[in-house]
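Colleague: with the sequence up front, the predicted model follows.
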Amino acid sequence: MKGGRLVYSKTVRITNKTGLHARPASEFTKKASSFSADITITFKERKINGKSIVGLLSAGITCGSDILISAQGEDEQLAVESMVALIQTNFGE
């Protein structure tokens, strides 16, 4: 929470077989970077910048993992909904 404002968040399960590695992580960060909102992934109590490919790759998010996607900013709801949709379509795999 920044400046006393709540953030928009949703939990989603990673279902693609490779998890958030290589190509899926690249697609995730590319899409996340298209929004002005700050996007944060919470995984196993660790907070990761959703626009950082290094952060996503080092988090070890595998198939079956539940992650919390949070965003704060002008387009926060659209950002979270778009990121959830990307994950639910298995990154087009």
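Modeller: Yes, it's here.
Colleague: C-alpha from now on. contacts and neighbour counts both.
Modeller: Fine.
Colleague: for this structure, which segments count as strands?
Modeller: 8-13, 38-43, 46-49, 66-72 (DSSP state E).
Colleague: distance to residue 90 for these - can I get that in CSV?
Modeller: Output for the strands of the chain, formatted as CSV (distance: least, Cα to Cα, whole Å):
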stretch, distance to residue 90
strand 8-13, 10
strand 38-43, 17
strand 46-49, 20
strand 66-72, 14
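Colleague: adding another structure so you can compare the two:
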Amino acid sequence: MQKTYKITNEDGIHARPATALVNTASKFKSEVFAEANNRKVTMKSILGVLSFGLEPGDLVTFIAEGEDASDVLEALDEIFAKESIGIAHA
């Protein structure tokens, strides 16, 4: 399962929202990855997420594989809304 977002926050994904995303992904059993800028990292690593250097207008895709994949994507969606990071991208 996967879901793509367009970054709309003027600060991109910086430490606070990255921490919220990693902490959320870490609560689930599924493997969760982020893909952006032709790279793929685990969503359970703060350094990996920050290494993207995501700016406004960039796209990031979350990929979840496992028994609670839909739940983790829903939880990440809630973080995107709560932290005003970005919007779902078709």
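Modeller: Yep, that arrived. Here the structure is a predicted model, which is why all the values come from computation and not from measurement.
Colleague: looking at the strands of the first structure, spot the one closest to residue 86 of the first structure.
Modeller: strand 8-13 (10.5 Å; Cα to Cα).
Colleague: what's the matching residue for residue 83 of the first structure over in the second structure?
Modeller: By TM-score structural alignment, residue 83 of the first structure lines up with residue 76 in the second structure.
Colleague: which ones are touching the closest residue to its match other than its chain neighbours?
Modeller: Closest residue to residue 76 of the second structure apart from its sequence neighbours, by Cα to Cα, 6 or more residues apart in numbering: residue 21 at 6.3 Å. Neighbour list for residue 21 of the second structure: 43, 76, 79 [criterion: Cα atoms under 8 Å, 6 or more residues apart in numbering].
Colleague: quick check, the last one in contact with residue 18.
Modeller: No - if you go by Cα atoms under 8 Å, residue 79 of the second structure and residue 18 don't touch, sitting 9.7 Å apart.
Colleague: those two - which one has more neighbours?
Modeller: residue 18 (22 against 18; other Cα atoms under 10 Å).
Colleague: okay if I get the strands of the first structure as TSV plus mean neighbour count and distance to residue 59 of the first structure?
Modeller: Below are these laid out as TSV (neighbours: other Cα atoms under 10 Å; distance: least, Cα to Cα, whole Å):
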stretch	mean neighbour count	distance to residue 59 of the first structure
strand 8-13	17	15
strand 38-43	21	8
strand 46-49	15	8
strand 66-72	22	11
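Colleague: nearest to residue 92 of the first structure, out of those?
Modeller: Of all the strands of the first structure, it is strand 8-13 that lies closest to residue 92 of the first structure, at 15.6 Å by Cα to Cα.
Colleague: next, the angle strand 66-72 makes with that closest one.
Modeller: Interaxial angle, strand 8-13 of the first structure versus strand 66-72 (axes from the mean of the first three to the mean of the last three Cα atoms, to 10 degrees): 160 degrees.
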